[in-house]
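Trainee: Build me a model from this:
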Amino acid sequence: MRSLRRTATLAALSVGVMTSSSCAVSGAGSGTGNSSSGPLGGFGRRDERQRIGSFSNVQAVAVSRRYVFAAGSSGIAIYDRTMNSWLPPLTRDDGLSDQQITVLAGDPVEDALWLGVPGGVIMYRPLTEQLQRTIVTGVPDLIAFDRAATGDAIVRAGGEWTRISRVGIATPMGRPPLASALILPRSLNDLYTQFPTLRTQPSLLLRTQQSDRPLRNVQIISGAASPERASEVWLGTAGDGLFRLDPTFMQSTPLPYGLIEPGVGALALAADGVWAAGLGQSIDRGGLSFVGSDLQRFRWIDGTISVPLVGVRGLSLITRASRAWLGTDRGLVRVRLDGAQAMQVWGVLDGLPDERVLSVATRDDGVWAGTARGLVYVSDSSDTRNVRTRGVGVRLLDNMPVHALQFTGDTLWIGTEAGVMAIASPNGSVGGVVSRPLGSDPALRRPVRALAWSDTVLLAATDDAVLRLAPRGGVEPVRVDLLDVRQVGRVTKVAIDERTMWLAGTDGVVIVSRRDGATRVLRVPGDLPGPVLDLAANRDYMWFGTPQGLIRLRRRGDGGLP
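Mentor: This next block holds a predicted model:
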């Protein structure tokens, strides 16, 4: 039984894997072999709605013949090592409720995952997206597999042993099984014994350090070995995600998946995906995450030594060429998106009216930043700036919160606490004349939370109405009644393109077709996991940033949702 005791470290490693992620079949009651395909919030297929969370902390790893399963705070990521591609993760959206995972094991017979939760064992088959739960007594702490042809799972829970068939039938065992009759997944301690360098010099194997980034010790917290490849090891780290390692030749490949930190505070479209800024909830890492539209390409950019982003909340984000401008609760940050990933920050000491940058709008030579106490221009014409001003130009609207900024041609529209304003051809050195649009609607003088523009239409969202304005003037602003603010709670964002209009808030999202006025409402928590803090749309997908992660919805040809 020595090997049984040795592999028990897998259970010890996996205890406490997830306390706030999806782990048990929702609504699975009494009985044996319950199965579920899980709710998708009104969406029929999984590719129509995907939730992407943070998997920088991989707290448990399991490997089957084809798949690698990496457990993080947002669920279980699934990597197809045959096709070198990611599958949709196993999350709460798949019909799972909150229970703590106590053990994780890859199936050596078929491409499936077995996981133990208090009072049960769940089997998940990625190919068919089938969840199967079997009730057991106690808390599972070890899952092994019978060497017989059937390959049943042998589960230890509460000191008792149970055999679980592949159709979910549980049979109590009168005595412990023989170690020679079991297939035991190798634990992290087994890997340390076989490859001592993993324990003594992990930083040499998992090289991710950059010269201008804070020194971070690579901490391996989970691991598993491929069942048929002696030189392939999969490692989970604290903050650096999943790694594939060839310990024979000392070569490692990072496989980042999801977000660098939990939650999304701001979004900005890229050519082939979206950039996301976090909420500052992680104590390990913070920064920007790139998510490809196909959910196969991910990139993390964390703060530098001089511009730390751990604990920094993203409030607004916009990209232009190879640079991103990030408005945070600690100033304005410029991030180079090329290989250098250099960062620059501006704060109150540099001339900003306030550290809280609520909105940003870019031009070729710089950026306008709306803060909680006014509007300011920051030049970006070159990397060599006046030492005294550091590129900070004119300040306008002193002590006025600026919630939204939107360029329409050469005119800068400003959403403030006192209503809608505009500056025709603003100049970064001298500013410009601040004016108000013509109109008698009192909503024009109320706090404007968001602005959006497409072709000839400008939308301004207030706390009680959405106004449609003509940027060139000459037309009285009108209310867009279909974008009903009562449906979304506190308004956070508004968006528009040639096909669709969106209004987002703390309680949901209203979606309106510009062609025929067809309306759809996505509500929290049925359709969306939490308040929508930002949104972005491209031709094929709609992206929502929430405290629970990033949501990607597929769009139909007419711009609507399935």
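Trainee: rest of the way, CA atoms for contacts and neighbours
Mentor: Will do.
Trainee: and residue 205, how far is that from residue 256?
Mentor: 16 Å (Cα to Cα, to the nearest Å).
Trainee: scratch that, residue 467
Mentor: As for residue 467, its distance to residue 256 is 42 Å (criterion: Cα to Cα).
Trainee: And residue 25, by the same measure?
Mentor: For residue 25, the distance to residue 256 - Cα to Cα - is 27 Å.
Trainee: got the contact list for residue 542?
Mentor: Taking Cα atoms under 8 Å, 6 or more residues apart in numbering, we find residue 542 in contact with 535, 536, 552, 553, 554, 555.
Trainee: To check against the first, give me the structure of this:
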Amino acid sequence: MSYTNFRYVTSVAYDHKYIYFGTTGGILRLDRYRENWNTPFTTSDGMVDNHVRRLAYDPAKDELWADTYSGTAMYQPTFEEWYGGGVFPAGLVQGDKGKLNLTDLFMEFGYTYVSEGYILGPHLRRFDLTAHLEDNWQNLWVGTWGLGPGLIKLRSLDLILKRFGLFAKDVEAICLDGDDIWFGGEIDEDGRQGITRYDTRSEEWSYYEAPYRSGLPNAEVTAIAADEDFAWFGTQQGLIRYEKGGDSFTRFSTFSGLENDYVSCLETTPEGLWVGTIAGVNLLELKKGKPDSLSFRGLPKGDRFSNLHIYDIERDTGFVWIATELGIFRRLNVGGEWQSFIIPEGKLGGVVTAIETWGKEVWLASPRGILLFEPEGMTSNLYVPPGTWPERGIIRLAVNRDRVF
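Mentor: Predicted structure coming up:
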């Protein structure tokens, strides 16, 4: 299954179980009875294209049809399979793209429905309603261009936004934070940029859009880390701190003490937050329970790796490891001098783009392959994956007992 940007809705349909929203990123499925989301349909599930233009449902054959920019496809619920080809049954389209005959609707704070057929969002931004479909329970399901699906309860005249999926589809960083999962990445195709938070317990998606949130001037996220009180976001324009208790953002830059504003990696340790940049590393100290007592430790000049690209930082039970353009370095968690490791000649080269530890093993990624390094015996094995090497190389590694990802 795949998750992407589903905020641009083109069409709506329903059957006896689901409300379907066709979007530019695939098809969303909302359970009509529980009003919770099921997994979406995308090309990962067999669709011919994620950009859906129209949806239709055939009740006689129990078939869902999708008209996409790459052709027509039909979904058969009994076999849970997508089949390409066929003629799209335009006469079975249920949704309407016409103007709604509604004047006043109640919405969440910051959003206003305008009777001309659009929603006025924060900072007076306009989001058009693109499709709507009334079911037999006095619910009017709507699609918007930029805010995703919505539900209008015709009895109470409430318009409720039903957020689902990523704010931006190009994900650069993911962080597990208790019941939450944070996602961050590049500016999306529509020119908008934001951070996504998914609550695994409530199954709710939240978005934090830059630069419209105070303290969040940029959301081109390169790295994410979290501790008990804060979530940290490395961006191309500095380090961003999200205070969980206050729902607020604060930015730190070279004026705060960072070696460089382009943050490349983050790692939380008992000492504090290690911040890797494209021109050196910092250690951010924070006394527990005192959010304002934050300072960048003045590391000795030789410990800052000034003007050196820091690709990744990893902490295990004994050491802090740093992957750089000149190889790997480590030092004790409790402090001390950095130690450089020279990998056997020819196996790795200079640049190390990712590092992950598992027990006594240290796994490294470089343009030449993936290397297993065991510091105690100074042994190593180079693995070159078959097929085409990723153009950008490997930016992160994850390791368990059996596999390396």
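Trainee: thinking again about what came up before, out of the contacts of residue 542 of the first structure, who has the most neighbours?
Mentor: residue 535 (25 neighbours; other Cα atoms under 10 Å).
Trainee: and that one, what does it touch?
Mentor: If you count contacts by Cα under 8 Å, 6+ apart, residue 535 of the first structure has them with 266, 267, 493, 495, 504, 542, 543, 544, 545.
Trainee: Show me what the fourth one aligns to in the second structure.
Mentor: For residue 495 of the first structure, the aligned position in the second structure is occupied by residue 398, per TM-score structural alignment.
Trainee: What does residue 113 of the first structure correspond to in the second structure?
Mentor: Matched to the second structure by TM-score structural alignment, residue 113 of the first structure sits across from residue 64.
Trainee: residues near its match, how many?
Mentor: If you count neighbours by other Cα under 10 Å, residue 64 of the second structure ends up with 22.
Trainee: and if you look at residue 478 of the first structure?
Mentor: By other Cα under 10 Å, 15 other residues sit near residue 478 of the first structure.
Trainee: contacting residues around it?
Mentor: Contacts of residue 478 of the first structure (Cα under 8 Å, 6+ apart): 467, 468, 469.
Trainee: That one corresponds to which position in the second structure?
Mentor: Superposed on the second structure with TM-score structural alignment, residue 478 of the first structure falls opposite residue 379.
Trainee: got it, and residue 314 of the first structure?
Mentor: Applying TM-score structural alignment, one finds that residue 314 of the first structure aligns to residue 221 in the second structure.
Trainee: Contact partners for that match?
Mentor: Residue 221 of the second structure makes contacts with 172, 173, 184, 185, 186, 195, 233, 234, 235, 236, as judged by Cα under 8 Å, 6+ apart.
Trainee: before we move on, what about residue 220 of the second structure?
Mentor: 184, 185, 186, 187, 193, 194, 235, 236.
Trainee: ditto for residue 322 of the second structure
Mentor: Residue 322 of the second structure is in contact with 310, 311, 312, 313, 314, 328, 329, 330, 355, counting by Cα under 8 Å, 6+ apart.
Trainee: and if we set it to 7 Å?
Mentor: 312, 313, 314, 328, 329, 330 (Cα atoms under 7 Å, 6 or more residues apart in numbering).
Trainee: For it, give its distance to residue 255 of the second structure.
Mentor: As judged by Cα to Cα, residue 322 of the second structure and residue 255 of the second structure stand 24 Å apart.
Trainee: Quick check: what element follows the top helix by length along the first structure along the chain?
Mentor: Identified as the longest helix of the first structure according to DSSP state H is helix 2-14. Helices and strands here follow DSSP states H and E; after helix 2-14 of the first structure, the next one along the chain is strand 22-25.
Trainee: what's that following strand packed up against?
Mentor: strand 96-98 (3 or more Cα pairs under 7 Å, 6 or more residues apart in numbering; DSSP states H and E).
Trainee: wait, residue 341 of the first structure sits on residue 335?
Mentor: Yes - shown here, residue 341 of the first structure and residue 335 form a contact pair, counting by Cα atoms under 7 Å, at 6.3 Å.
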